[in-house]
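**Q** Sequence and predicted model, in that order:
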Amino acid sequence: MTILALVLDVLAYGIYAAQRQAANLYMPGTIAQAVVVVGLIICLVAFKGKRFGWFNFETWVHNFSLRYAIVVLSFILNALLLFLYVLNVTGRNGLIFN
């Protein structure tokens, strides 16, 4: 699942690079980014590896394992990117492509 999350990140970067070149790709790019986010949600739910590492008794928290942390961070960043795409498509904020 970690490799799949990294592949989806590369795909998301390709989508972003294509949209930077042509403004008429904003809506298809937003739909493609939504598909990437749904794929990452599936990766989060279907992850079969070790999710938590060692327990830190000083702060009383479990740390994510490295492989699961990559999937979680990939999901968080791509979900934020999808939010910015939706703001751009609706015309509320064009920050992402300026």
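**A** Here it is on my side, so go on.
**Q** drop to CA atoms for contacts and neighbour counts, all remaining ones
**A** Will do.
**Q** So which residue is smack in the middle of this structure?
**A** For the chain, N78 is the residue whose C-alpha lies nearest the centre (C-alpha atoms, centre = their mean; 2.3 Å).
**Q** tally of neighbours for the spatially closest residue to that one that is not a sequence neighbour?
**A** Counting by C-alpha to C-alpha, 6 or more residues apart in numbering, the nearest residue to N78 once its immediate chain neighbours are dropped is V37, at 6.2 Å. For V37, the count of nearby residues is 25 (other C-alpha atoms under 10 Å).
**Q** let's bring in a second one:
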Amino acid sequence: MPLIAILLDAIAFGSYRLQAQSAALYHLGLVGQSVIVLALLIMTITYKGKKLGWFNFATWTHNFTIRYAVIVLSLIVNALVLFLYILNLTGTNTLIFR
């Protein structure tokens, strides 16, 4: 699953680079990014591997395993990019395609 998350990140980056050259593809990019975020959310929820690593007594917390952290970080970054897409489409903030 972490490899699939990295592959989805590469697809999202390629889609972004394609849209940066053509403004007509913004709606298609928004739909694609939404599908990627939904797929990563499903992967995060249905992950069957070990999610928590060793217990840290200094902070009294469990740490994510590397494999699960890749999926979670990919979800967070892509969700933030989706939010920026929505802001760009509504005209509130055009930061992402500047």
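**A** Received, thanks. Remember, predicted model here, so these are calculated numbers, not experimental data.
**Q** that older thread, ok, so what distance separates the residue nearest to N78 of structure 1 from W60 of structure 1?
**A** Computed with C-alpha to C-alpha, to the nearest Å, the distance linking V37 of structure 1 and W60 of structure 1 is 31 Å.
**Q** Nearest spatial neighbour of A32 of structure 1, chain-adjacent residues omitted?
**A** Per C-alpha to C-alpha, 6+ apart, closest to A32 of structure 1 is I15, 7.4 Å.
**Q** tell me the strands in structure 2, going along the chain?
**A** 52-56, 61-64 (DSSP state E).
**Q** Give me the mean deviation of the shortest one from structure 1.
**A** If you overlay the two and look at strand 61-64 of structure 2, the average distance to its match in structure 1 is 0.3 Å (mean C-alpha distance after the TM-score superposition for structure 1).
**Q** which helices and strands sit right next to that strand?
**A** Of the remaining helices and strands, those touching strand 61-64 of structure 2 by 3 or more C-alpha pairs under 8 Å, 6 or more residues apart in numbering; DSSP states H and E are strand 52-56.
**Q** The strands of structure 2: which one's closest to L73 of structure 2?
**A** Evaluated over the strands of structure 2, closeness to L73 of structure 2 peaks at strand 61-64, with 10.8 Å, by C-alpha to C-alpha.
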